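> this is a predicted model, with the sequence first.
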Amino acid sequence: MTAAAPATGGDTAQAFQVDLRGVVDLLARHLYSGPRVYVRELLQNAVDAVTARRAHEPGAAGSVRFRALDGGGLEVVDTGVGLTPDEARELLATVGRSSKRDLELGVGRAEFLGQFGIGLLSAFMVADRIELESRSAVHRDAPGVRWVGHADGTYDLTVLPRAADDPVGSTVRLAPRQDMDHWLEPATVATLAQEFGALLPLDVAVEVPVGAEGRAWRRVTEPAPPWRASYPDDAARAQALARYCERTLGFTPLTHLDLEVPLVGLTGVAFVLPAAVPPGGGGTHRVHLKRMLLGDRVTGLLPDWAFWVRCVVDADGLRPTASREQLYDDEALLVARDSLAAQVRDWTLATLRSGSALARGLVATHHLAIRSLALVDDEMLDLATQVLPFETTDGPLTLTEVAAQAGTVVHTTSVEEYRRVAPVARAQGLLVVNAGYVYDADLLGRLAGRRGWDVRPLRAADVAQVLDQVEPERELALLDALAAASAALRDLDCEVVVRRFAPADLPAVLLQDRDDEHRRDVARTVGAADDLWGGVLAGLTGDAAPAARRLVLNDTNPTVRRLLAGTGRPDVVAAGLRSMYVTAVLLAGEPLRAHDAATMTAAMTVLLDAGLGTPDDSTATTGPTDDEEER
């Protein structure tokens, strides 16, 4: 096949030589997702032909028939506008050329789904030979035409005599390539035709086997899209749409909402997923253009925060990419995306405000999606404070309830920090919100900037103020014990203090302060900097950097009091303190560092030796007795 170039000056025009095998390889490997799309391309050609005929003959019936050929192969017959011999040469002798027929009929390319030449060539992905017979519905007196294309890039074109009773339209016959005949089997063709063309506004049927020898036509198109069909009542419509969702998307929806964007001719429905999905774990939709399936995993239709719904839509004003499997990113898509996002948002707000069982189910299932939307939408942020439950030391509460009880919303920024302080805070009546989960810290950060809300991260001082100081006499008595305890944990970068707090069965709690961490970072920088910059930074920080962590020992705990009594062996007391530190790390939900694990092992060794005796103890048995050896 060739594409002619115009002559310039006195030079002779040369023709580009197109390697059809290379074109087919390009289509199969780089343009289309696979051979299965050949059915879609043949359907698109047939629909375009019917569209063109209806422009010339309003009200003309449109049908497409797929039939298996005896001996293998596939035949596709449509009642479209057909071709004259000249139109066949124009369309099929040059790759990618459109017909002048569009202008003659007054129909622009926007009315068509595809491009005839490229669409027909896609059949070479499954066929070695393509035969097209066509008779024009516009030029009734014109002869028919037979075009036969071969995989080696050659073709034959024959003019057929015209009889008065010859039907108009086109017939395409495919002879399968080696090892590709399964793509032309009736069951496969019926499945693909229904997938791609179920919503097409014309009669599409596939001849399928029935019984041992029989055959019957199976219609694969529906009279109307399910969301535009007529139903007895809303309940029947909801049930029908749920069944459609199960059939096409593979899940039973929690509910649905109708979508419409008149500016781009879009209608459809959004289905709410019945189970939570992680952020970014979805966001693909089933999209039809002019009722032909574009794809069932189309992206870019909704913003990222709407990952909890799946849409099925049909549009007239959106453009496909070259592969016709994704949407072209242009102004029309931007308008559609903004409008659809607003519709999903408004429905969500109205549903949550209703306080219905659906609203409660939506919060329970898709609270992450609501949090995600609240990060970008002030109205949803205000509503989220009233409906979203947060984990707190007083049980699940909304932020509105937390503010009403405590006045100030105090929150941790990590789950580990919450677990570290929760037992003490809960026992002392300190209300703390766990904002360590996805979106929570950012959401509270946005809320902190809104008028009327006092929101701040938890500080070590918040916990310290609910811990009771020990009596002055007791504090003096523990000076030496605390100095020894701090020395025992110095290599762990941990300072030891003693307080009294509930519950009494909690021996220690580990505290960490962000301000202290900042000062320590600066201190490390001072140590690494030269004298000039080190002096400047040291002047800015003032006091020496404290330890990274504080191990707060509970003086109401019996084990702690025994460790601080000063009557035990120093190595055993130090091992007990170090094991208590590692236990506090674990209770805080933090992972053990390699140094922490080694600390626990060494401490356990000391404690076991003290309790069980060392291996070289005179009372220890180093081997079996003579009687045991005899037995």
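Cool, got the structure. Because the structure is predicted, anything quoted here is derived from the model rather than measured.
> please count neighbours and contacts with C-alpha atoms only from this point.
Fine.
> my read: residue 72 touches residue 176, true?
Yes - using C-alpha atoms under 8 Å, residue 72 is in contact with residue 176, at 7.3 Å.
> another one to put next to it:
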Amino acid sequence: MDHRFQVNLRGVIELLSHHLYSTPGVFVRELLQNATDAIRARQHLEPGHPGTVRVELIEKQDGGLPTLLFSDDGVGLTEQELHRFLATIGESSKRETLEARRNDFIGQFGIGLLSCFMVCDELLVVTRSAKGDGSTLEWRGRHDGTYAVRASEHPLERPGTQVFLIARPDAAEYFTAERVRQLTSHYGGLLPFPILLTADGGTETLNPAPPPWRREYASVAERRKALLAYGREVFNTEFVDCIPLRAEAGQVEGVAFVLPFSPHFNARQKHRVYLKDMLLSESAENLLPEWAFFVKCVVNAQGLRPTASRESFYEDSTLARARESLGQVLRQYLVDLAHGEPRTLQRLIALHGLSVKALALDDDDFFRLVIHWLPFETTLGMMTLGHYRQTYPTVRYVTTLDSFRQVARVAAAQGLCIINGAYTHDTALLEKLPRVLPDSQLELFSAAQLPQRFDELTPEEHQQVARLRQVALEALEPFRCQVTLKKFLPVEVPTLYGDVDDGAFRRDVERAQEESDELYASVLEGALAESPEEEQKPQLCFNLLNPVVRRLARVRDVAQLKLSVEMLYVQALLLGHRPLNAREMALLNRGLLGLIAARLDEDEGTGGVH
């Protein structure tokens, strides 16, 4: 034996108010949607029918609760349709023709009228069908799930529908002239049919003008000014720019506004979206591609499907195609800026730089679009990657700020352009370059590579520095540091300490070994044994163009020469932002004490007179 489900109407209304709809105020939207659908249905019967929606707030003279009246001159309902569509949850008066003409109507779920029970306990519908015998019927529904249908004692002169709502005491705030005006304008401001509000003794049209993207303008500048003014009115924000939007899929049109601040790239923007000129949602998130975080939109769609709550769009192939089309419009906007207004694009990237970089890492297409416009810090100043690659075929970079500081001054003096990849996302973007753009060449640079570009010494100069080189080799041998002597700019730099690629890591491990217990130190030893020792030796390069180094080459006192070499070694480490291990700290202390002692000996030898 089959049984029917029993529906508790109060429970359904509770579900609607707390889970399906975002606010009780959506009852205004539902009534406007029903009126709009009724007018469009009548236009199928009578092409050219203009259609009008009237809203009237009826105040009680005795101070009682007000009544709100929604009227339309649409197709109306027959008695059979009243029973079928107003008393059956899930039915829709458009169901039979929905598949054939899905784009004609907004409502598709047959639950919109129930939203009225969130603000009233009783609902009166007075209707005359354009398809019936001309009689006027009344449908009176109550929140307990009962209803009655009878012939009206006050027949309507022409086809249409009237909906009367008497305010419930706890919902009286929705029945004031100001709130009705705000809600009606908010939800129905783009509707093509006039919406007339009668309240406070007067009548006004709430949607006098079409949306700004449908209007004609004398110039592009005037259109931009009008769109930005509209964005300021809607979102109370001074936007940087505006982008007209259009997509054939879903019949979407509208405008995107470029934000004046940089949101997090994961914070998807909430857009104001209309469906068939009726406001659907102010917080729709699924209309644009995820990477379009830098814009906020107002759009109207004719061919997309709403969800059951009618507060967002249903995910289907049409929405996917519309999203892709709108993404192409935004990409083209960036491309046009790149070719026609590069300064504007640079300002936009500067404003949304971190988010743009993060998105470029996630989206290969977006990476190709913006990577050459992204600015990077280099040893020769800030420049875009496009400018860099036009001048230098190989993109050279370092990954840490310390490495950049170490090479910046010397590399710049040699005319070497090295990118500082230490900033957020920069290294990852550069290392993605060869994968997305196979023709690019990338090289991880280190200070150890700089001496290869320095000038070699002449045979005579080799003889002059032989003693210095020998003493330096002996002094630095305990620190596994090689020694070279060359000539390079700037002359003010006496030495340059150069690591191999993993040199900084090795120094950190060695320092950790010194500060750890025996067990952990033995674990760290394994990390040092992964590559041959000769491949890991750093080097200290002396600059023979430097006056101090040239004087050192003439020093005969081996002890003084060794002390000077050790101090130059420590200075090079510090300038390279390398942490000193215990032995190097001892070297620094010994060197400072030696210099002090030498100075004191000199003073004592001269009797302290200068």
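Cool, got the structure. As the structure is a computational prediction, the values presented were derived from the model and not from experiment.
> of residue 72 and residue 176 of structure 1, which one has the most company?
residue 176 (22 against 14; other C-alpha atoms under 10 Å).
> from residue 208 of structure 1, how far out is the more buried one?
18 Å (C-alpha to C-alpha, to the nearest Å).
> one step back: shared neighbours of residue 72 and residue 176 of structure 1, which are they?
Taking C-alpha atoms under 8 Å, 6 or more residues apart in numbering as the contact rule, residue 72 of structure 1 and residue 176 both touch residue 184.
> could you check how far residue 63 of structure 1 is from residue 18 of structure 1?
Counting by C-alpha to C-alpha, the gap from residue 63 of structure 1 to residue 18 of structure 1 is 34 Å.
> the more surrounded of those two?
Using other C-alpha under 10 Å as the criterion, residue 63 of structure 1 and residue 18 rank with residue 63 on top: 18 against 14.
> do I have it right that that one meets residue 81?
No - the pair residue 63 of structure 1 / residue 81 is not scored as a contact, 11.6 Å apart, by C-alpha under 8 Å.
> spit out the residues that contact these two alike.
Shared contacts of residue 63 of structure 1 and residue 81, counting by C-alpha under 8 Å, 6+ apart, come down to residue 50.
> now do the strands in the stretch 1-150 of structure 2.
Secondary structure of the stretch 1-150 of structure 2 (DSSP state E, counting those that start in this stretch): strands at 53-58, 67-72, 122-128, 136-142, 147-151.
> now swap in the stretch 351-500 of structure 2 and tell me
375-378, 381-384, 394-398, 419-420, 441-444, 482-486, 495-498.
> returning to that earlier point: which one of the strands of the stretch 1-150 of structure 2 lies nearest to residue 334 of structure 2?
strand 53-58 (41.9 Å; C-alpha to C-alpha).
> report all helices and strands that the closest one contacts.
helix 26-45, strand 67-72, strand 195-199 (3 or more C-alpha pairs under 8 Å, 6 or more residues apart in numbering; DSSP states H and E).
> and the angle from that strand to strand 195-199?
Computed with axes from the mean of the first three to the mean of the last three C-alpha atoms, to 10 degrees, the direction of strand 53-58 of structure 2 lies at 10 degrees from that of strand 195-199.
> so how far is strand 53-58 of structure 2 off the chain centroid?
Offset of strand 53-58 of structure 2 from its chain centre (C-alpha atoms, centre = their mean, to the nearest Å): 42 Å.
> rewinding a little: let's have the strands of the stretch 351-500 of structure 2 in TSV, adding distance to residue 262 of structure 2 and mean neighbour count.
Output for those, formatted as TSV (distance: least, C-alpha to C-alpha, whole Å; neighbours: other C-alpha atoms under 10 Å):
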stretch	distance to residue 262 of structure 2	mean neighbour count
strand 375-378	17	20
strand 381-384	20	14
strand 394-398	27	21
strand 419-420	23	26
strand 441-444	30	15
strand 482-486	48	19
strand 495-498	39	27
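> looking at the ones you listed, which is closest to residue 355 of structure 2?
Closest among these, using C-alpha to C-alpha: strand 375-378, at 13.6 Å.
> ok, residues contacting the helix or strand where residue 553 of structure 1 lies?
Following DSSP states H and E, one finds residue 553 of structure 1 within strand 549-554. For strand 549-554 of structure 1, the external contacting residues (C-alpha under 8 Å, 6+ apart) are 493-501, 504, 506-513, 560, 581, 584.
> next SSE downstream of it?
Assigned by DSSP H and E, the successor of strand 549-554 of structure 1 is helix 558-563.
> report the distance from that following helix to the chain centre.
When distances are taken as C-alpha atoms, centre = their mean, helix 558-563 of structure 1 is centred 52 Å away from the chain's centroid.
> which helices and strands does it pack with?
helix 570-587.
> what comes up buried for the helix it packs on?
Going by neighbour count (16 or more other C-alpha atoms under 10 Å), the buried part of helix 570-587 of structure 1 is 572-587.
> and if you look at stretch 338-354 of structure 1?
Result for stretch 338-354 of structure 1 [16+ other C-alpha under 10 Å]: buried residues 339-341, 343-345, 348-349, 351-352.
> spatially, which two of the residues you listed are the most separated?
It's 339 and 352 that sit farthest apart of these, by C-alpha to C-alpha, at 20.1 Å.
> which residue sits closest to residue 415 of structure 2 in space, ignoring its chain neighbours?
Nearest residue to residue 415 of structure 2, sequence neighbours excluded (C-alpha to C-alpha, 6 or more residues apart in numbering): residue 380, at 7.8 Å.
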